[in-house]
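J.: coords please:
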Amino acid sequence: MSDNPSPSKATKLLSRGTWREASYVADLLRTETVGGAILLIAAVAALVWANSPWRDAYATLRDTVVGPASLHLDLTLGTWAADGLLAVFFLVAGIELKREFVAGDLSDRRKAALPVAAAVCGVVLPAVLFVVTVLALTRGDSSADVGAMLRGWAIPTATDIAFALAVLAVIGTHLPSSLRSFLLTLAVVDDLIAITIIAVFYTETVKFLWLLAAVVPLAAWRLLLKRKLTNPLLLAIPALLAWMFVHNSGVHATVAGVLLGLLVPVQREAEDDPNRHSLAERLEHRIRPFSAGFAVPVFAFFAAGVTVVGGGFADAVTDPVAIGVVVGLVVGKAVGIFSGTWAVARFTRAELDEDLSWTDVFGLSVLAGVGFTVSLLVGELAFGGGSERDDHVKLAVLAGSLIAALLASGVLRLRNRHYREVYARETEDRDLDGIPDIYEQPR
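T.: Predicted structure coming up:
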């Protein structure tokens, strides 16, 4: 039998990946589950503190300015979390993206087309629904500043990797690993689109000399990694310089994190060898605990602290922007991702893998409506951190994410029951090498 698939054979959507990929996703899920729990604790702590009698102390801490003014780095702690710590989050996202498309199962263009198409549709439709909702709710209201409201169109476009994977790990203990891989890749592509939106649409002025200067530390970062010089202190120098130059250019500083991640070398031979750990894998392994366990939770702590007592909640539920965010996350994400996946199957030679059902895809599409980190960041950029409308956005993001998580839980729990018996049989059927036979069957 030929190793190459027949040209007439249809590509299976969401088909089972390699054992290495399944193992990688399983390890990632364990990390992100813990990170998601810490993220949730940080967000709840911020909400409790911001609505306690000591709420002024929370605001004082968030707005405390630290850093050298001579380098234009005299920033509040909240800004340091959004611009600095989130750059680490996007650094990890950049490494993930490169590994997936250079050496992962999605290096196959036919497989990559599915999550890319789904991610694009899952960005476009929430944005469109946000705009439609705001315009519909402000029709005839001459006092509404519709132009200012529409600045938030990108808020419901991003999926939060940590929260979504944490929810999936809890409710989907027996769901196929291909669904988890799809969600991971979808969220990574989602983040790349989101950071592009931030760079293009939420950058008011660009100082090109600073951007040009950032090329030097970025090149140094790449050179050090190519020569396998991975001392953390050594790598921190060009990384921090690149971040500072991008920050001073007027482009959001998290863009530097993505660029650094994309510049990490990825060797396909090392990635394909289960007995080796590639440079990209080792670097990601080192940085991820800091990102998931500290950087993102600290950002969440400073971003989620919105005061809802004293009328704040009542104002939020009537704000067209807040309603648009919830509609975008709950309806736009689910319909956009599901329709994008269906369109790939309908208009190409691809078809859904026989082990899965469209109900699985729908449940995952609903789960992608769990938006938090990037949505909160875009809200701050659109309306200004600490503003009344930004507080409404925070409540909307929390509410929309909670609704999406609950709806997805209902759908995926039903599918989880179906797969429980299937996975029980597979885990019993192992060879001496410890790899389930199902991963060694020809596809």
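J.: okay, CA-based contacts and neighbour counts for the rest of this
T.: Will do.
J.: neighbours around the residue nearest to L137 when sequence neighbours are not counted, how many?
T.: With sequence-adjacent residues excluded and distances taken as CA to CA, 6 or more residues apart in numbering, L137 is closest to P320, at 6.0 Å. Here the neighbour count serves as a burial measure; for P320 (other CA atoms under 10 Å) it reads 22.
J.: can you check A334 too?
T.: With neighbours defined by other CA under 10 Å, the count for A334 comes to 26.
J.: which residues touch it?
T.: With contact taken as CA atoms under 8 Å, 6 or more residues apart in numbering, A334 is in contact with G122, F362, S365, V366, L367, A368, G369.
J.: where's the residue nearest to L137 relative to V327, distance?
T.: As defined by CA to CA, to the nearest Å, P320 lies at a distance of 10 Å from V327.
J.: overlap in contacts of the two?
T.: By CA under 8 Å, 6+ apart, P320 and V327 have these common neighbours: T133.
J.: any idea where the strands of the chain begin and end?
T.: Counting by DSSP state E, the chain has these strands, from start to end: 12-13, 65-66, 75-76, 351-352.
J.: roughly how far out does the last one sit from the chain middle?
T.: The chain centroid and the centroid of strand 351-352 are separated by 25 Å under CA atoms, centre = their mean, to the nearest Å.
J.: show me what that strand is packed up against.
T.: Contact partners of strand 351-352 among helices and strands, from 3 or more CA pairs under 8 Å, 6 or more residues apart in numbering; DSSP states H and E: strand 12-13.
J.: show me how far the strand it packs on is from its chain's centre.
T.: Relative to the chain's own centre, strand 12-13 is displaced by 23 Å; criterion: CA atoms, centre = their mean.
J.: now the other sequence, so there's something to compare against:
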Amino acid sequence: MATGPSVPRPGRRPLIGHGSYAEALRIGEILRKETVGGMLLVAAAAAAIIWANSPAADSYFALRDLKVGYEPWHLDLSLGAWAADGLLAVFFFLVGLELKREIVAGDLRQVSKAIVPIAAAVGGVAVPAMIYAAVNWGDGESLRGWAVPTATDIAFAVAVLAVIGSHLPTALRLFLLTLAVVDDLLAIAIIAVFYTSEINIPALLLTLVPVTVYAFLAQKYRRFFGLKPAAAWLILLPIGVVAWALLHASGIHATIAGVVLGFTIPVLRSKDSGGPAAGPGLAEIFEHRFRPVSAGFAVPVFAFFSAGVALGGFQGLASALTDPVALGIIAALVLGKPVGILTATWLMARFTRARLDPSLRWVDLAGVGLLAGIGFTVSLLIAELSFGLGEPANDHAKVAILTASLSAAVLAAVLLGARNRAYSRIEAEERADTDQDGIPDVYQQSSGS
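T.: Modelled structure (predicted):
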């Protein structure tokens, strides 16, 4: 596989383009926000591991397993389950919102730009799943975890990129964000299809009622009761909670409700973002309000209750890491993710009219592939769904997820850190070419072509 930049050919569109200037500014803002969220995520996971392996370990597990709720509504859940089923719904709401924004108002509304990261995400899901299955072939219990290494932790990966990639091309950052969002969508589909054992049809049908009301009010919020966008969430939030509770009672994982509700929110970019709206739309308002809740509270709390595992000293750690479940997860995340992403991208370049943007090299995509190997939040969730909370296989899977995510982060930091230093010179040249309007020429040339 070539490591140099692709030579432009007449009649071929960029495989990974710069995107619009407004999109570049938005991606940069997301990167800055996710840095703090990623740090909180790491801190929460570290606190859980330390507490779970301290003399006070029993108190950690007692807190995690403490049941709170109302049994007749199927909501008599442990605090750990509330974090996985309830708080993560906020995270998945933002995933659905982000995906819709990319499709409706982002650069992904163009099929030519969307197809490459989508193909890369599919490759990044399929290859890790096959590697895990190959390692655990013949063991039916272990094979239940085939989907654990398919997910990318968008907050963790973007946080690492924000710390080490200040000079990396915007095209690369947009590619990672889009890939991670599509990756999450695939993981959500896997959870809904493969981890739903029994469906309560009446509860599922009843879920359609609050979802329909939610969608109607979200679309008509400017006229209905004279609501302002900033106040719409006060009415929509209770309706969303009802939809979440009914979907939970139906047997489908309740986080799916977050994605569904996210897709009902209307997306309309403001004039500041290059759109027709006079001010920020409801999607922008909700993203502004709920992203801090997700990154600063929901995901760290979930990580705190999910990452805690009693290692049992060096021997326990060695035993966990030699389990085929752990070996499959580590190989799938650290090797399978970059191989799948690079292979799918190369196939698009080889068999379509697309080409790699001249500002990028294949080694840059290898770094993004390694970043995608950081499977944390959704991987921990799927591990619990696969093996059950407190089961040895689940504990071994947690150790493997943490080990693989740390390894992928370190390898990506080394590779992309070196590339970041190389790209700093390119960024200096682009600043020199910036016109008086403050927009680098590269974006004006892209939009005009």
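J.: quick one: TM-score?
T.: The TM-score (TM-score structural alignment, normalised by the length of structure 1) is 0.94; 427 aligned residues with a CA RMSD of 1.5 Å.
J.: would TSV of the contacts of A334 of structure 1 with distance to F290 of structure 1 and neighbour count be doable?
T.: Written out in TSV, the entries for the contacts of A334 of structure 1 read as follows (distance: CA to CA, whole Å; neighbours: other CA atoms under 10 Å):
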residue	distance to F290 of structure 1	neighbour count
G122	29	33
F362	32	20
S365	28	28
V366	29	29
L367	25	33
A368	24	33
G369	25	35
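J.: could these go into JSON lines alongside distance to L186 of structure 1?
T.: Below are these laid out as JSON lines (distance: CA to CA, whole Å):
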{"residue": "G122", "distance to L186 of structure 1": "9"}
{"residue": "F362", "distance to L186 of structure 1": "14"}
{"residue": "S365", "distance to L186 of structure 1": "10"}
{"residue": "V366", "distance to L186 of structure 1": "13"}
{"residue": "L367", "distance to L186 of structure 1": "11"}
{"residue": "A368", "distance to L186 of structure 1": "9"}
{"residue": "G369", "distance to L186 of structure 1": "12"}
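J.: roughly how far does the residue mapped onto G385 of structure 1 from structure 2 sit from P210 of structure 2?
T.: Residue correspondence, TM-score structural alignment: G385 of structure 1 in this structure matches L389 in structure 2. Taking CA to CA as the measure, L389 of structure 2 and P210 of structure 2 are separated by 31 Å.
J.: between those two, which is the more surrounded one?
T.: Between L389 of structure 2 and P210, counted using other CA under 10 Å, P210 has the larger neighbour count: 20 against 17.
J.: that one touches V242, doesn't it?
T.: Yes. Assessed by CA atoms under 8 Å, P210 of structure 2 is found in contact with V242 at 6.7 Å.
J.: how big's the offset between the longest helix seen in structure 1 and structure 2?
T.: The single longest helix within structure 1, with elements called by DSSP state H, is helix 388-428. When structure 2 is superposed, helix 388-428 of structure 1 averages 1.2 Å from its matched positions, counting by mean CA distance after the TM-score superposition for structure 1.
J.: off-centre distance for that helix?
T.: Offset of helix 388-428 of structure 1 from its chain centre (CA atoms, centre = their mean): 15 Å.
J.: do stretch 125-140 of structure 2 as well
T.: 22 Å.
J.: give me the contacts around it.
T.: The contact list for stretch 125-140 of structure 2, computed with CA under 8 Å, 6+ apart, reads 142-143, 146-147, 149-151, 183, 186, 324-325, 327-329, 331-333, 335-337, 339-340.
J.: just the ones in helices from those, please.
T.: With helices defined by DSSP H, the entries of those inside them are 142-143, 183, 186, 324-325, 327-329, 331, 337, 339-340.
J.: so the residue most central in space within structure 2 versus G438 of structure 2, what's the distance?
T.: Per CA atoms, centre = their mean, the C-alpha nearest to the average position across structure 2 is that of I154, at 3.4 Å. I154 of structure 2 sits 30 Å away from G438 of structure 2 when distances are taken as CA to CA.
J.: same check, this time on E141 of structure 2
T.: Computed with CA to CA, the distance linking E141 of structure 2 and G438 of structure 2 is 58 Å.
J.: okay, the two: which has more neighbours?
T.: Neighbours were tallied for E141 of structure 2 and for G438 using other CA under 10 Å; the higher tally belongs to E141 (12 against 9).
J.: trace that one over to structure 1, please.
T.: So, by TM-score structural alignment, E141 of structure 2 is matched to A148.
J.: where do the helices of the stretch 201-350 of structure 2 begin and end?
T.: According to DSSP state H, counting those that start in this stretch, the stretch 201-350 of structure 2 carries its helices in the segments 201-219, 229-250, 255-264, 282-293, 299-307, 313-321, 324-331, 337-351.
J.: I'd like those helices as JSON lines, with distance to S20 of structure 2 appended.
T.: Written out in JSON lines, the entries for those read as follows (distance: least, CA to CA, whole Å):
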{"stretch": "helix 201-219", "distance to S20 of structure 2": "27"}
{"stretch": "helix 229-250", "distance to S20 of structure 2": "26"}
{"stretch": "helix 255-264", "distance to S20 of structure 2": "23"}
{"stretch": "helix 282-293", "distance to S20 of structure 2": "18"}
{"stretch": "helix 299-307", "distance to S20 of structure 2": "30"}
{"stretch": "helix 313-321", "distance to S20 of structure 2": "45"}
{"stretch": "helix 324-331", "distance to S20 of structure 2": "36"}
{"stretch": "helix 337-351", "distance to S20 of structure 2": "21"}
